[in-house]
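In: Sequence and predicted model, in that order:
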Amino acid sequence: MKPLCHLFACIFLLLFLATPLNAQNIDNRTTTSWIGFGSVAGSYVTKSGNKSIGLTGDSLEIMLWQDIESSGFFDGLQLLQLKLAGTGIDGSGISHEPKLELLNLQYHLGWNWDLFNLVHLQFFASYGIGQTRFGVALQRGTVWSNKFEEQQTYSDMISYGINLIFELTDRLWFGYSSVRLRDSQSVDYGYTQSTFAPTDYQSVLLVYKWAAPHQNQRGQEVTSTNR
C-alpha cells in the first residue's frame, strides 16, 4: 500500500495542474462538463492455476470541467468509478468469484478537432490516482469454500482514448467515449496469488457547455447600454 502522504501529495499536484484555465484569466473558446455511463471490462489472473478470468461491470465518469483552447488543446479534471466482477474456474478446479472497485481522480490532456462546427473528435491521455477495493471468494465443489476479507489500497492509473461529441443545441451535447486502461493490482491471499487488471471501458456522455466569461460580460454591457 502506498503511504497516505504520497497519495495526498499526488492529489495536490493534480489539483494544482488542473486549475481551470478560465481561473488563470485565459480566454477559452469552450468549457464543458459531463456525466457518462457505460460498461467496463478487465481480467483476473490466478497464478496458482495459471488461468485468466474475464471481468465485466459498470463505469461512471464525471467530467468536472474540460477547457478547450482555440488552438484545439484541452485539459480537464474527472472523477472515474469502475466496478467489475466475474466468475471462473482455475486449472486446479477451484472456482473464483473476484470483485474489483476503483475510484480515481484523473487529469486529462488532449487535442480537440472540430468537424463541420457540429462534431468534436478528441484524442487524450490521462493520469489518475485513487482508491482500489478488491475481494475474492473461492470454492471447490461443495466440500470447501473460503471468502477472503475485502482489502483496499491506493493506486495510480494511466489511460488514453477517444471522445466523439455531437452538438445537439448550443448548451446540450451528446457523445461517446472509448478508453484503454493501464493498471493492475497484485493480490496475495496466502493460498492464491492473483492480479486484477481493468483493460477498457466505453461510455455514453451527456455534455453541458458553459457560457464563456466574455459572453456574460458582453451581455451585461448590452443591458447597461439599453438602460
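Out: Everything's here; your move. Numbering: from 1, shown residues only.
In: from here on, contacts and neighbour counts on C-alpha atoms
Out: OK.
In: The residue nearest to the spatial centre of the chain sits in which helix or strand?
Out: By CA atoms, centre = their mean, the chain has its centre lying nearest to L80, at 3.5 Å. Element membership for L80, per DSSP states H and E: strand 73-85.
In: K51 contacts V45, correct?
Out: Yes - at 5.6 Å, K51 counts as touching V45 under the criterion of CA atoms under 8 Å.
In: Check it against this one:
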Amino acid sequence: MEQPQNNSGLNSRDQHREPSPAPPLSPVQGFLLCLALLVGAGLVIHFTAGSTAPPAPLNLDKSEPGGAERAGIPEAKSKDKEPNRKSTLSNQEAVATFRHFERRIAAAYRRRNPDLVRDTFTSDSPMEPRLLKEIRQLRKDNVLIKPRSATKSLSMADKSRRRIELLQVVVSAYRFFDESGENVTVGRAANRDVVKSVLRRENGRWLLHNSVVVRRREIKPGEST
C-alpha cells in the first residue's frame, strides 16, 4: 500500500487520550495492518480525533484461519508442497501466499510478538523494521490492538520470474485497549483502501517485500463500504 512515511511508530496511551488529531499510521499499519491487513486478520487504520462513540458497523469477515489458531498462523507444510517455494505462482497460489503472510503480521500485532513474522519478509523489506518498531512501542505503552478488516477483492496484477504484484481492496478499522481492557482510542474511522503489495522471490522462496496504500477513502458512519 505509497502513503506518506511516518517513522514515529504508534502513539502512546496518553497520546490516544489527547483531543488533538492523531497522526496517520505507518504504511505497515496502513497496509496491513492492510495489511489490513485481519482477513480473519489485517489492519489498515487511520484515526481522527473527537468522537468516542463506537465505530459504524462493518460487514467484516471474523473467521479465523485453521492451523495454529491461537497465533493465527496456518500449520506448516512440507517444503515440497509450500507454494512460496515454487519457481512461479498461479494467481490462486500468490493470493494464498499473501494471505498467509497477512495472518502472520496480524497475529504479531495482536500478540505483540515479533517472532511470529520470522521468514515473512525479504532481506531488504522496508516493512519489517517499521513493524518491529511498532510492536516495541505497543509493548512499551502496555497497549493492545484490536483490528477488524474485510478484504473486498485480492488478485494478481503483474508477475515476473522474481516479482509478483497484487492489488487488494480492503475495509479496515481498529481500536486500542490498555491491559485492563479499557478502550484508550480517541477517534474512530474505517477506511476503504486500495493496496499494492509485492511478493519477491529470494533464495528460492516467495517472501513479502512491501505493501503500500495507493488510494484511500474514509468511510463515514452509515456509509456503505
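Out: Nice, thanks for sending it over. What you see is a predicted model; the values in this text were computed from it and never measured.
In: care to give me the TM-score?
Out: Put the two chains on top of each other and the TM-score (TM-score structural alignment, normalised by the length of structure 2) is 0.30; 110 aligned residues with a CA RMSD of 5.3 Å.
In: quick revisit: the strand holding L80 of structure 1: how far from the chain's middle?
Out: 2 Å (CA atoms, centre = their mean, to the nearest Å).
In: which other helices and strands contact that strand?
Out: strand 30-46, strand 51-68, strand 95-115 (3 or more CA pairs under 8 Å, 6 or more residues apart in numbering; DSSP states H and E).
In: In the last one, which residues are buried?
Out: Residues of strand 95-115 of structure 1 classed as buried by neighbour count (16 or more other CA atoms under 10 Å): 95-112.
In: Same check on stretch 158-175 of structure 2?
Out: 159, 163-175.
In: And for stretch 161-175 of structure 1?
Out: Buried residues in stretch 161-175 of structure 1, defined by neighbour count with 16+ other CA under 10 Å: G161, I162, N163, L164, I165, F166, E167, W173, F174, G175.
In: isn't the fifth one right next to S178, touching?
Out: No - taking CA under 8 Å as the contact criterion, I165 of structure 1 and S178 are not neighbours in contact, 11.7 Å apart.
In: what about the longest helix in structure 2?
Out: helix 91-111 (DSSP state H).
In: Now the element after it, going C-ward?
Out: Helix 91-111 of structure 2 is succeeded, C-terminally, by helix 127-140 (DSSP H and E).
In: list the helices and strands that following helix packs on?
Out: Helix 127-140 of structure 2 packs on helix 27-30, strand 205-219, going by 3+ CA pairs under 8 Å, 6+ apart.
In: Adding distance to K140 of structure 2 and mean neighbour count, write these out as TSV.
Out: Shown next, in TSV, are these (distance: least, CA to CA, whole Å; neighbours: other CA atoms under 10 Å):
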stretch	distance to K140 of structure 2	mean neighbour count
helix 27-30	18	30
strand 205-219	26	22
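In: for those, which one sits closest to S153 of structure 2?
Out: strand 205-219 (14.2 Å; CA to CA).
In: Helix 91-111 and the closest one, what's the angle between them?
Out: Orientation check (axes from the mean of the first three to the mean of the last three CA atoms, to 10 degrees): strand 205-219 of structure 2 against helix 91-111 gives 70 degrees.
In: Which secondary structure elements does strand 205-219 of structure 2 sit against?
Out: Against strand 205-219 of structure 2 (3+ CA pairs under 8 Å, 6+ apart) you get helix 27-30, helix 127-140, strand 190-202.
In: again, 6 Å this time
Out: Applying 3 or more CA pairs under 6 Å, 6 or more residues apart in numbering; DSSP states H and E, one finds that strand 205-219 of structure 2 makes contact with strand 190-202.
In: got the contact list for the strand it packs on?
Out: Contacts with strand 190-202 of structure 2, where a contact means CA atoms under 6 Å, 6 or more residues apart in numbering, come from 1, 162-173, 206-219.
In: before we move on, back to that, quick one: the helices and strands packed on strand 73-85 of structure 1 as TSV, columns for distance to Q220 of structure 1 too.
Out: Shown next, in TSV, are these (distance: least, CA to CA, whole Å):
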stretch	distance to Q220 of structure 1
strand 30-46	20
strand 51-68	23
strand 95-115	29
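In: quick one, which of these is nearest to F16 of structure 1?
Out: Nearest of those (CA to CA): strand 95-115, 10.3 Å.
In: relative to helix 127-140, how tilted is the longest helix of structure 2?
Out: Using the same axes, to 10 degrees: helix 91-111 of structure 2 against helix 127-140 is 30 degrees.
In: wait, which of the helices and strands packed on helix 127-140 of structure 2 is closest to Q15 of structure 2?
Out: Among those, helix 27-30 sits nearest to Q15 of structure 2 (CA to CA), with 17.4 Å.
In: For that closest one, name the packing helices and strands.
Out: Packed next to helix 27-30 of structure 2, using 3+ CA pairs under 6 Å, 6+ apart, is no helix or strand.
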